[in-house]
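1. Based on what follows, work out the 3D shape:
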Amino acid sequence: MRKVTVGILVFEGCQESGLTAPLDVFRIVEALSTAGSASEPVALEARFVSIGGGMRRTAGDLRVETVPAESATLDAVIVPGVHHRDVADLLRALTPLDAEAAWLAKVASSGAPVLASCSGVFMLGAAGVLDGRRATTSWWLGPALHDRFPNVRLEADGRIVADGVCVSAAGVTSYHDLALWLVQRFAGEDLRRACAKFLLLDLDRQTQTPFVIEQLMEAPREDLIARARDWLNARLTQTVRIEDLARHCGVSQRTLLRRFRDTADRTPARYLQTLRLARAKALLEDTALPAAEVAVQCGYADVATFRKTFKLRVRLTPYQYRERFRRRLPDETVVGAAAS
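-> You can find the predicted model right below:
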């Protein structure tokens, strides 16, 4: 049986899911592999490593015995998430992890894949291995990753993005996606698909866009953007002129456009569309209004434009979004929705 050794980097305050979720996948892989789902039996063995080795405590005070990362021979490394309360807390938590970041840089330079999801992607950013590469993270952390590591080519809607030896994934539950990526890399696509079916994981989900809650996105650290947001939210059904928005914010149109580009990474028109789609999502989740009425209440001139824009930005039709996310009573039978 061919053995692949995957290091799982353990550090003080890391999230437990990044340590344990891959283990479940690896055990299933070995069972399926020996049962004939792979042309060659393969075992993915996890090894907990840390800088210097020894005991480490996770965010939930789980004590994990590790071996020294510096002397371990590894085929790949998974980086767990960094526990944090908000973005500022996350950035502060990176400061004591310089040694871990330096080690990750060495691993990547050796050609071994380094994988992380959600807040763990910031560790790869701190290691410098994402500079010039494509990467993703959880949708609400995207703006912060772009701000902290501007040389990263952020694919904000990506569920899992591989660029060279660097593999990044979206939310904290994406450790299964990372583990399955390793299965494909070292054991082939057939075993990856068999394992995904066994775990009831959908391999066709390529985007995290439908899950975005715009109201929970990390707000731009800019008073002007906050003033513009409040003014625009009160006028979603109206025709908005850039000169009126600039006048409300007390700046010239040129300054307004520059501040939006530098801080919100989009134009005011694009920002307005984001706010309108956020209201559309809320109406689709909480009401039975038909798509035409949702379009009107969100400021779209006609339902065809609304459907086209919604599908382009959310990657689902209004009908599909309502079917997936609308609120239901615990005993309610799933039935067709009004929007289409």
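
2. C-alpha only now, for contacts and for neighbours.
-> Will do.

3. Just the buried positions in the helix of greatest length in the chain, please.
-> Secondary structure of the chain read by DSSP state H shows that its longest helix is helix 268-286. Using 16 or more other C-alpha atoms under 10 Å as the test for burial, helix 268-286 gives 268, 271-273, 275-281, 283-285.

4. same thing with stretch 314-329?
-> Under the neighbour-count rule (16+ other C-alpha under 10 Å), stretch 314-329 has 314, 315, 316, 317, 318, 319, 320, 321, 322, 323, 326 buried.

5. Please identify which of the residues you listed is nearest to residue 5.
-> residue 315 (36.9 Å; C-alpha to C-alpha).

6. so that closest one sits right up against residue 212, yeah?
-> No. The pair residue 315 / residue 212 is not scored as a contact, 11.2 Å apart, by C-alpha atoms under 8 Å.

7. circling back to that earlier point, tabulate the buried residues of helix 268-286 (JSON lines), appending distance to residue 137.
-> Listed next are the buried residues of helix 268-286 as JSON lines, based on distance: C-alpha to C-alpha, whole Å:
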{"residue": "268", "distance to residue 137": "24"}
{"residue": "271", "distance to residue 137": "21"}
{"residue": "272", "distance to residue 137": "24"}
{"residue": "273", "distance to residue 137": "23"}
{"residue": "275", "distance to residue 137": "22"}
{"residue": "276", "distance to residue 137": "24"}
{"residue": "277", "distance to residue 137": "21"}
{"residue": "278", "distance to residue 137": "20"}
{"residue": "279", "distance to residue 137": "24"}
{"residue": "280", "distance to residue 137": "24"}
{"residue": "281", "distance to residue 137": "22"}
{"residue": "283", "distance to residue 137": "27"}
{"residue": "284", "distance to residue 137": "26"}
{"residue": "285", "distance to residue 137": "25"}
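
8. want to put them side by side, so please do this one too:
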Amino acid sequence: MRKNWAMSEQHLVAVVALDGVVPFDLGTPTQIFGTARDETGHRKYKTLVCTPGGRPVTTAAGYRVTPDHGLDLTERAGTVVVSGIHAGDPVERGTVDPVIADALRAAHARGARIMSICTGAFVLAAAGLLDERPATTHWWWAEKFREFFPQVKLDADVLFVDDGDVLTSAGVGAGIDLCLHVVRTDFGSEVANRAARRSVVPPWRDGGQAQYIERPLPRPSDATLAATRAWAAERLDAPLSLQDMAAHATMSVRTFTRRFREETGVSPARWLLQQRVDHARALLESTDLPVEVVARRCGLGTAAGLRQHLQSTIGVAPSAYRRTFRVVPERAGG
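-> Next up, the predicted model:
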């Protein structure tokens, strides 16, 4: 059963920085959790940075960070986040200082939520917190991660993995996605969307989305399928076939499928299903429409079809999703 980590008045987040820390990864949780506020402006999290012994640590950018706290902060934090590193034993040898490992294991044992951004997953794995569990890290480091930690069920194709009490993300921007996901899980869409607006980032990217698409940028003169995608997105409630989309793009099905995958990294069918699920989630969050009506408006057919796709995509039923993420309109002047 998933624990409710948002029960405290102000949830304490301890961000662990080690030598070789990536500044972007260190700043992500302080930025996202720091801007998570309710409609009155009350901060939902208190985010502090700590290091072993409270000592300064080097960064991957050539300067040092001097924290105000040591690892004893992890003894009382509700969430512990390990930032990514580009140097040191975890990524070079697959090992971690026993002091750090003990602190992370003790925090996990007492019920704290443990998270990592980018190569912070190496630290969690070296501490034994990812054994036989699903996890992810930056795709660039995946081969080395598998070499060091074959016991971890690594999926290097996704943005983040939420395994309940232990969560991992891919690199750089994916840390933002994971932190917003956590805010949304703890306090709902309204708070998460507000934090995203303050940070000027998209409020949601699904954790199962591909980390990257390796392709050259199209030449300005090249035609793209953006118009067809926009056309399809406006007709989610209608039966749309691959042939329909290819005809709109005035291409053969084979050429259309190839070009679509080159531009998006997924097949047309998978893209269309994700658009429908995303639209269903938006309607569940922002309206009181019956689940059957939501399913029809999104082109998912029946309530059973919506339930199946939502369950397989994010692991919850429509009714549970609505209870958790229902957006309540802000009061005037809020």
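
9. re earlier: mind checking which of the buried residues of stretch 314-329 of the first structure are in helices?
-> The helices, defined by DSSP H, take in 314, 318, 319, 320, 321, 322, 323 from those.

10. which residue lines up with the first one in the second structure?
-> Under the alignment (TM-score structural alignment), residue 314 of the first structure pairs with residue 265 in the second structure.

11. So its match versus residue 213 of the second structure, what's the distance?
-> 6 Å (C-alpha to C-alpha, to the nearest Å).

12. Could you pull out the helices in the stretch 151-300 of the second structure for me?
-> Secondary structure of the stretch 151-300 of the second structure (DSSP state H, counting those that start in this stretch): helices located at 173-187, 189-199, 226-233, 242-248, 253-264, 268-286, 291-297.

13. nearest to residue 21 of the second structure, of those?
-> Among those, the nearest to residue 21 of the second structure by C-alpha to C-alpha is helix 173-187 (13.9 Å).

14. The closest one vs the first structure, average offset?
-> Aligned to the first structure and superposed, helix 173-187 of the second structure gives a mean residue distance of 2.5 Å (mean C-alpha distance after the TM-score superposition for the first structure).

15. angle of that helix against helix 189-199?
-> For helix 173-187 of the second structure against helix 189-199, the angle by axes from the mean of the first three to the mean of the last three C-alpha atoms, to 10 degrees is 150 degrees.

16. Need the three-state assignment for the residue of the first structure most remote from its centre.
-> When each C-alpha in the first structure is compared with the mean C-alpha position (C-alpha atoms, centre = their mean), residue 247 comes out farthest, at 36.1 Å. Three-state call for residue 247 of the first structure (DSSP: H, G, I helix; E, B strand; the rest coil): helix.

17. so how far is residue 160 of the first structure from it?
-> For residue 247 of the first structure, the distance to residue 160 of the first structure - C-alpha to C-alpha - is 42 Å.

18. Quick one: map residue 159 of the first structure onto the second structure.
-> Under TM-score structural alignment, residue 159 of the first structure pairs with residue 159 in the second structure.

19. hang on, I meant residue 22 of the first structure
-> Per TM-score structural alignment, residue 22 of the first structure is aligned with residue 29.

20. hey, where'd the strands end up in the first structure?
-> Secondary structure of the first structure (DSSP state E): strands at 2-9, 42-50, 54-57, 63-68, 76-79, 114-117, 134-135, 153-154, 160-163, 166-169.

21. These: which one's closest to residue 125 of the first structure?
-> When these are compared for distance to residue 125 of the first structure using C-alpha to C-alpha, the nearest one is strand 134-135, at 9.5 Å.

22. Touching that closest one from outside, list them.
-> With C-alpha atoms under 8 Å, 6 or more residues apart in numbering as the test, strand 134-135 of the first structure has contacts from 152, 153, 154, 155, 161, 162, 163, 167, 168, 169.

23. For the fifth one, give me its contacts.
-> Contact analysis of residue 161 of the first structure by C-alpha under 8 Å, 6+ apart lists 134, 135, 136, 155, 167, 168, 169.

24. What's the local residue count around the match of residue 159 of the first structure?
-> Residues near residue 159 of the second structure, counting by other C-alpha atoms under 10 Å, number 30.

25. does it really touch residue 174, like I thought?
-> Yes. At 5.4 Å, residue 159 of the second structure counts as touching residue 174 under the criterion of C-alpha under 8 Å.
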